[in-house]
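Q: Let me see the structure of the following:
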Amino acid sequence: MTIRFDNSYAALPAGFYTRLDPTPVKAPRLLAFNDDLATLLGIAKDDLPDLAATFAGNSVPEGAAPLAQLYAGHQFGNWNPQLGDGRAILLGEVVGTDGQRRDIQLKGSGPTPYSRMGDGRAWLGPVLREYVVSEAMHALGIPTTRALAAVETGEPVFREQGALPGAVLTRVAASHLRVGTFQIFAARGEIAHLKTLTQYAIERHYPEADGPMGLLTAVRDAQARLIAQWMSVGFIHGVMNTDNCAISGETIDYGPCAFMDVYHPNTVFSSIDQFGRYAYSNQPDIVVWNLAQLATALIQQTSDKEAAVEEATAIVHAIPGLIREHWAEMFLRKIGITNAQDGDLDLVTDLLQRMAENQADFTNTFRSLSAESTRDQFTDPAAFDSWEDGWRARVAQEADPISVINAANPAFIPRNHRIEQMIDAAVAGDYALFERLGSVLSTPYDDQPDHADLKRPPKPDEVVPATFCGT
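A: Prediction:
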């Protein structure tokens, strides 16, 4: 296999990571390989045995610089002074055919010094979930890490459910720099490392940024748009800890994530989110909280801390307004409006309220606005009927509302019950649904009538009440 590594993170001081190779597995078997992404990365694949060995961690490619990254973070608001890659190894970086630098990381590749008594492994279910959902997010046009390969290890992984098939995911990211990467050096008072990291992040992601506050502003802008994009497709991250908040503005970590079926703003799926900290409607507030932690860390390297606090406060306080601007633009498009007028947002909020009261499916309700079946989404169709007249009168002033609606609202999302069905089938050795979901979700805005069953919300006995981290 040819991978043209060009490693910059490994050139940073040793205090940023621990160098080590992935732990080999017993019998690697390739389950999926993303040819399109491989082409973008400039990777030329040879034969299947090499692919399986490489992406299981059994064969470290020439030019790689394997390491586990160090970081800290707030988890559900509680400070953890040292986290780090407990089950992941960064193989290295490549500059793709588009000129963009990306990390290639093996997830589930064995224990590291940061494993905290964990086994460093992943089981098949979370690997397939992240593969499908991250690629679906990419197809939806939302910044995200991506999946290059999935490999079964031939070894069991032990979780609460008992013995489960092990697997390794190859994750590709603009970088794996997180808010928590800055937090650990600030908390330790390692200001030289903090300055080095800040300059590295600026050069890698935001070369136009001027110093720590310029970086904070750039990350703020990227995260504000990302959160609005999540909201626009009904996505709930589930673990928006500072160690899962990427400086690049990409969605990272697809553990207990989910897309809503029935709309309600307080929807929570994560089994470990007992108090709804990361509920759907709380995500804008949480990103403010996370960026305040980044600001606190960045300030530690400044000479005039009083001035830096004042500037950082203004930067962070602007986030809610930015999210509202992006949210308004995206949700107006979801109902076919591109030229905003006074009162338009009332149409959106009124519709959402009626959806919540009538158990309307989030994705299907918005998508069906371009057809004639929207009222069927409501337990009381009259709730839609009394909204529809005002909306139709408004969109009659738009040039092509149907095209706008179809471009803003996916026909297909990775629904929780289908993901669970996919995992159950794969554990039994059947990967047909995994392959089908991957194909359909690669073009989520197309109608694809042959796959209309994948648009169906779950039946009562198919509802997935909670999602899990997999660790």
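Q: Going by C-alpha atoms from here, please, whenever you check contacts or count neighbours.
A: Noted.
Q: Check whether residue 365 sits in a helix, strand or coil.
A: helix (DSSP: H, G, I helix; E, B strand; the rest coil).
Q: ok, it - contacts?
A: Neighbour list for residue 365: 374, 377 [criterion: CA atoms under 8 Å, 6 or more residues apart in numbering].
Q: One more, please, to line up against the first structure:
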Amino acid sequence: MTISVPFDNSYARLPETFFRRTPPTPVGAPKLAALNRTLARELGLDPEALSGADGVNALAGNAVLPGSEPIATAYAGHQFGHFVPQLGDGRAILLGEVVDGAGLRRDIQLKGAGPTPFSRRGDGRAALGPVLREYLVSEAMAALGVPTTRALAAVVTGEQVYRETALPGAVLTRVAASHIRVGTFQFFAARRDADALKALVEHVVTRHYRDAAERPDKALALLEGVVARQAALIAQWLHAGFVHGVMNTDNCSIAGETIDYGPCAFLDAYNPMAVYSSIDEHGRYAFARQPAIAHWNLTRLAESLIPLLADDVDQAVAKATTTLDGFAPAFEAAYVAGYRRKLGLETERADDMDLVQDLLDRMAEGRADQTLTFRRLGAFAETRDHAGVRDLFDEPTAFDDWGVRYHERLAAEPDAAAERRARMDRANPAIIPRNHHVDAALRAAVEDDDLAPFRALSAALADPFARDADASPYAAPPARDADPIRTFCGT
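A: Next comes the predicted model:
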């Protein structure tokens, strides 16, 4: 069946200092592991064609479709605080861009499609486990309403990749608003290439911040927009209990999406200093540190834009500082608003965040489950039956006086209890990508060549707010004495 993709590749029309033209490297025996049919249709693609032999070959990198202009993009980045002036797509190849049914421009990229000029002696390949992890978690984030890159397909290559051991290889087809990062700006700033920085600002404003297109100070408008989107995004991460794991500047999207799901994880028991990544030895990217790290990353973006903000350096720094100072109040506003939704509060009171923080402190001390605590608050808010919530705490009585305060706060709310419960159930998922469920699905796929657990988990994650989701086995937390999960970046 003929594959037709309406490519329109704006990034490939930028100067060639932005990328290297790089075709994918074919693989031996590609086989489709997963196809996101809903996303395919959103992109104007035919799922039946994609799942056929020609489609699988294209998704594996064995065939370059008409209109595709495969490139590996250049960028730099701070990795765990240390600047690397050239990173780039070491195992990812941007096939091109399409404009979806809603008129939004989307990148289509292959991850694990072979070496590029930026591979730095790497093989450019990806193992099946990390590919399926990114597929599961990115699609779960989309279902949770968190801005994110998406997974269109996963293909098993029929070849092995070698990390600590031999592992089955795979290619992920990733879809994003774009793959432009803070590190993309750092790449040109480090080279003092003002013309490239101007071209990049023009491209990003046109693509992602059209409201700023007519402003004379486009670079400042861009910085303001990225600060606002990152503030909102990080608040959503904390509401969902998400730990990115490796918030380097090359993993910070200019479009405001969650990108690069490597050693990521979700909280089980609430722990503000939770770290799951095997490479984050000092907790730089711990759960509660993510807002501060986002601000740090945005400061690196601002530094890169200094030459474009004003002719006078002091004036440029002052503009950047004022803009960066807006991150904290924007984050706090999004953070508090999100918790009001999670608690079913429609009105606003000045001490609402005190109520939230008191609950979070008790959850941390009592090792209460992040997701289930808020999910079960819906029933408690409706019926005052606190058994389901308080039993999540090591010492259940730790919840009791907070529950009294909460119901006193609810007494000032105008809506009926049943309406509040319905709203809370739409704000608090029953199902997240629990680390032990993800790990079990990946082990079955990698060790037993069994994709059934992956597919079952993927289906459950697609509807995390359903009322009957509470009874799903995927809503169950791990045993309280289970060993902590460690995650790996997969490179």
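Q: Please state their TM-score.
A: Once the chains are overlaid, their TM-score stands at 0.98 when taken by TM-score structural alignment, normalised by the length of the first structure; 470 aligned residues with a CA RMSD of 1.2 Å.
Q: What residues of the helix or strand containing residue 381 of the second structure count as buried?
A: Using DSSP states H and E, residue 381 of the second structure falls within helix 370-383. Buried residues in helix 370-383 of the second structure, counted by 16 or more other CA atoms under 10 Å: 370-382.
Q: next one: that helix to chain centre, how far?
A: With CA atoms, centre = their mean, to the nearest Å as the basis, helix 370-383 of the second structure stands 25 Å off its chain's centre.
Q: re earlier: could you export the buried residues of helix 370-383 of the second structure to TSV, including columns for distance to residue 364 of the second structure?
A: Formatted as TSV, the buried residues of helix 370-383 of the second structure follow (distance: CA to CA, whole Å):
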residue	distance to residue 364 of the second structure
370	9
371	13
372	14
373	11
374	14
375	17
376	17
377	17
378	20
379	21
380	20
381	21
382	25
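Q: Which two of the residues you listed have the greatest separation?
A: Taking CA to CA as the measure, the buried residues of helix 370-383 of the second structure span a maximum distance of 19.7 Å, between 370 and 382.
Q: Touching the longest helix seen in the first structure from outside, list them.
A: Ranked by residue count and defined by DSSP state H, the top helix of the first structure is helix 211-232. Under the criterion CA under 8 Å, 6+ apart, residues 142-143, 198-199, 201-202, 206, 209, 236, 247-251, 280, 283-284, 287, 291, 294-295, 298-299, 308, 311-312, 315-316, 319-320, 322-324, 326-327, 330-331 lie in contact with helix 211-232 of the first structure.
Q: Among the residues you listed, name the buried ones.
A: When the contacts of helix 211-232 of the first structure are checked for burial by 16+ other CA under 10 Å, the buried set is 142-143, 198-199, 201-202, 206, 209, 236, 247-251, 280, 283-284, 287, 291, 294-295, 298-299, 308, 312, 315-316, 319, 322-324, 326-327, 330-331.
Q: element containing the equivalent of residue 326 of the first structure over in the second structure, please.
A: By TM-score structural alignment, residue 326 of the first structure lines up with residue 334 in the second structure. Here residue 334 of the second structure sits within helix 327-343, counting by DSSP H and E.
Q: ok, residues contacting that helix?
A: For helix 327-343 of the second structure, the external contacting residues (CA under 8 Å, 6+ apart) are 227-228, 231-232, 234-236, 239, 291, 295, 346, 352-353, 356, 374, 377-378, 423-424, 427-428.
Q: and if you look at stretch 141-151 of the first structure?
A: Residues outside stretch 141-151 of the first structure that contact it (CA under 8 Å, 6+ apart): 28-35, 37-38, 52, 55-56, 127-128, 130-131, 134-135, 137-138, 167-174, 226, 229-230, 249-252.
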